[in-house]
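Novice: pasting the structure only:
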């Protein structure tokens, strides 16, 4: 069973095809604030239960449930081909985010949120030594996880080779990159690699990237955290493809 916490993530799950079993609402919460959620749940014949806040506190993974939790089926990871098919259905060149051992669930959720909002077609994560989709990720993504395909693979390097064989150009994000992001033309099918919060992209993964790009920095602090860096580069790619 997967826990979806907070008003907005629950509403986005209801708008999507997520298989929700039950919605739990705190007896202590202002019921009027959940009127729309209740209406949407009833339209889908989803069971609604009024429970004590203490029960929600016990179930909550991030302790910010806002008085509402949905119990849903476990997240269904997709395949790489599902991501590419999603791009094809939209009539767009594939744009895939590849995460090399992102370990913080809040970073994973934030990256998924930026990716969905800014037009990426999916995210690829490794099965091991990395954050996985859970309730905290769903909350941090503000519900974007319900709309953006996330594929889980055994080996990121092999996944990159598969994407390259299908026509994608792979860009790695690194502060020592050979080009600034605005100097590159992202008018091709793109795979963007974002590395671990501490040590960045692994050596073997970096060797498989076609180009390493960097973000121009002008402050005294010369680095951004993984989710912020991802958002900046994802935006640049979206901007070039839109304007």
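Specialist: Looks like it arrived, so ask away. On a predicted model such as this, the values are computed, not experimentally measured, just so you know. Numbers count the residues shown, from 1 in each chain.

Novice: Please count neighbours and contacts with C-alpha atoms only from this point.
Specialist: Will do.

Novice: ok, and for the longest strand that the chain contains, which residues are buried?
Specialist: The single longest strand within the chain, with elements called by DSSP state E, is strand 20-26. Along strand 20-26, the positions that meet the burial threshold by neighbour count (16 or more other CA atoms under 10 Å) are 20, 22, 23, 24, 25, 26.

Novice: dump the residue contacts of the spatially most central residue of the chain.
Specialist: Ranked by distance to the mean C-alpha position of the chain (CA atoms, centre = their mean), the top residue is residue 112 at 1.8 Å. Taking CA atoms under 8 Å, 6 or more residues apart in numbering, we find residue 112 in contact with 123, 141, 144, 145, 148.

Novice: Could you work out the most separated pair of the residues you listed?
Specialist: When the contacts of residue 112 are compared pair by pair using CA to CA, the farthest-apart members prove to be 123 and 141, with a separation of 12.5 Å.

Novice: Mind listing what's buried along the helix or strand just after the longest strand of the chain?
Specialist: Where DSSP states H and E defines the elements, the next helix or strand beyond strand 20-26 is helix 35-43. Neighbour counts using 16+ other CA under 10 Å place 37, 38, 41 of helix 35-43 among the buried residues.

Novice: Same list (those residues) but as a markdown table, adding distance to residue 161.
Specialist: Conversion of the buried residues of helix 35-43 to a markdown table gives the following (distance: CA to CA, whole Å):
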| residue | distance to residue 161 |
| --- | --- |
| 37 | 43 |
| 38 | 46 |
| 41 | 43 |
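
Novice: Among the residues you listed, find me the one that's closest to residue 77.
Specialist: When the buried residues of helix 35-43 are compared for distance to residue 77 (CA to CA), residue 41 wins out at 23.9 Å.

Novice: Not counting residues beside it along the chain, what's closest to that closest one?
Specialist: Counting by CA to CA, 6 or more residues apart in numbering, residue 41 lies nearest to residue 14, which is 7.0 Å off, once chain neighbours are set aside.

Novice: which other helices and strands contact the lengthiest helix in the chain?
Specialist: In terms of residue count, the longest helix belonging to the chain (DSSP state H) is helix 226-242. The contact analysis (3 or more CA pairs under 8 Å, 6 or more residues apart in numbering; DSSP states H and E) places helix 226-242 against helix 105-117.

Novice: then this one, side by side with the first:
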């Protein structure tokens, strides 16, 4: 309609044609959720971190994707459990890709062709080189299960506990040594510790499939519970005056505690140990890698048990 007494045209209006454009966009996001807000770049408070950690734990375990031709081939050769192999459409196949596809087919894995944009999305834009392997989440045991496994074996328990080892390669190497020298299981703390990732799987050379790995909510309390059942707790400490050559506790039920390379054993864990031992080394060498130190001690324990006829 024209307005009376004017030559202007009809009054402009949407006429209900853009009703969706009039709807609100919902509540304004919080400051720390907006990338352009200064609060977004500030570290979260402890309470916010706890809420975020809770949300992440609620999502449950998720699968992991190993990206890259060499890592994928190494995982398949190590018989790392996998569910699917993703190959980019039109990939320039070389010997590694051919071998990976053949190994996956021999194991009955699903070999799926996907577009490169889709593979970018699945691997979170990692350098995948046109191939990726999907690994299911690792199934951890309970610390009490390790004691049951040792009891069923008919041998004196030999367990390994890791205190502050955050490198998954070290975790994988310790698992491999534990399997080689007759340990019944490995336990890691729930926080500030490496977990069983594809890297740990690959370093363990597949032994993680048969070596039980448990998660302790509180490592100190778990060690106390094990001590109450009769296990002796022995920690590795470079400053200890007792060497592994003098480890008389090796032939009985024992749990070997390995600390991190940097700080070693934590104070509470050290106080829980019945004895600490060191590894004698040549002058000029300060310490060993955590996984190497664990292998040396486990080898000595296995030797003493063979001599004593306990294994």
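Specialist: Looks like it arrived, so ask away. Every value quoted in this text rests on a predicted model; they were computed, and no experiment measured them.

Novice: closest to residue 91 of the first structure among the buried residues of strand 20-26 of the first structure?
Specialist: The nearest member of these to residue 91 of the first structure, counting by CA to CA, is residue 20 at 30.3 Å.

Novice: show me what contacts the closest one?
Specialist: Contacts here follow CA under 8 Å, 6+ apart; on that basis residue 20 of the first structure touches 13, 14, 46, 70, 71, 72, 73.

Novice: related to what we said a few turns ago, separation between the counterpart of the residue nearest to the centre of the first structure in the second structure and residue 200 of the second structure?
Specialist: In the second structure, the residue equivalent to residue 112 of the first structure is residue 175, according to TM-score structural alignment. Per CA to CA, to the nearest Å, residue 175 of the second structure is found 9 Å from residue 200 of the second structure.

Novice: Please apply the same query to residue 261 of the second structure.
Specialist: Residue 261 of the second structure sits 17 Å away from residue 200 of the second structure when distances are taken as CA to CA.

Novice: same deal with residue 170 of the second structure?
Specialist: Remark: distance between residue 170 of the second structure and residue 200 of the second structure (CA to CA) = 8 Å.

Novice: So which residues of the first structure form helices?
Specialist: Using DSSP H, the helices found in the first structure span residues 7-15, 35-43, 53-59, 80-89, 105-117, 135-140, 156-165, 203-207, 226-242.

Novice: still on that earlier bit, generate TSV for the contacts of residue 112 of the first structure, with neighbour count as supplementary columns.
Specialist: As requested, the contacts of residue 112 of the first structure are exported to TSV (neighbours: other CA atoms under 10 Å):
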residue	neighbour count
123	27
141	25
144	25
145	29
148	21
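
Novice: Take those and map them onto the second structure. Which survive?
Specialist: Listed in the original numbering, the contacts of residue 112 of the first structure still in contact in the second structure are 123, 141, 144, 145, 148 (both residues aligned by TM-score structural alignment, their matches' CA atoms under 8 Å).

Novice: ok, so of those residues, who is nearest residue 204 of the first structure?
Specialist: Out of those, the one with the shortest distance to residue 204 of the first structure is residue 123. That distance is 19.5 Å, counting by CA to CA.

Novice: pretty sure that closest one contacts residue 95?
Specialist: No: in terms of CA atoms under 8 Å, residue 123 of the first structure does not count as a neighbour of residue 95; the distance is 9.1 Å.

Novice: ok now do residue 192 of the first structure, which residues does it touch?
Specialist: Under the criterion of CA under 8 Å, 6+ apart, the neighbours of residue 192 of the first structure are 95, 96, 97, 98, 170, 171, 172, 173.

Novice: Excluding residues flanking it in the chain, which one is nearest the last one?
Specialist: In other words, residue 173 of the first structure. residue 213 (5.2 Å).

Novice: To residue 191 of the first structure, which of the helices of the first structure lies closest?
Specialist: With respect to residue 191 of the first structure, and counting by CA to CA, the nearest of those is helix 156-165 at 7.6 Å.

Novice: Counterpart of residue 57 of the second structure over in the first structure?
Specialist: The equivalent of residue 57 of the second structure in the first structure is absent (alignment by TM-score structural alignment); it sits in a gap.

Novice: For residue 95 of the first structure, the count of nearby residues, please.
Specialist: The local packing count at residue 95 of the first structure equals 27, with neighbours defined by other CA atoms under 10 Å.

Novice: for residue 285 of the second structure, that is, sorry about that
Specialist: For residue 285 of the second structure, the number of neighbouring residues by other CA under 10 Å comes to 8.

Novice: Equivalent analysis for the one 3 residues further on, please.
Specialist: Neighbour count for residue 288 of the second structure, taken as other CA under 10 Å: 14.

Novice: Go through the contacts of residue 192 of the first structure and say which is closest to residue 155 of the first structure.
Specialist: Ranking these by separation from residue 155 of the first structure, with CA to CA as the measure, puts residue 98 on top at 11.2 Å.

Novice: Based on its surroundings, how many neighbours for whichever residue in the second structure pairs up with that closest one?
Specialist: With the correspondence set by TM-score structural alignment, residue 98 of the first structure lines up against residue 161 in the second structure. Residue 161 of the second structure is flanked by 28 other residues according to other CA under 10 Å.
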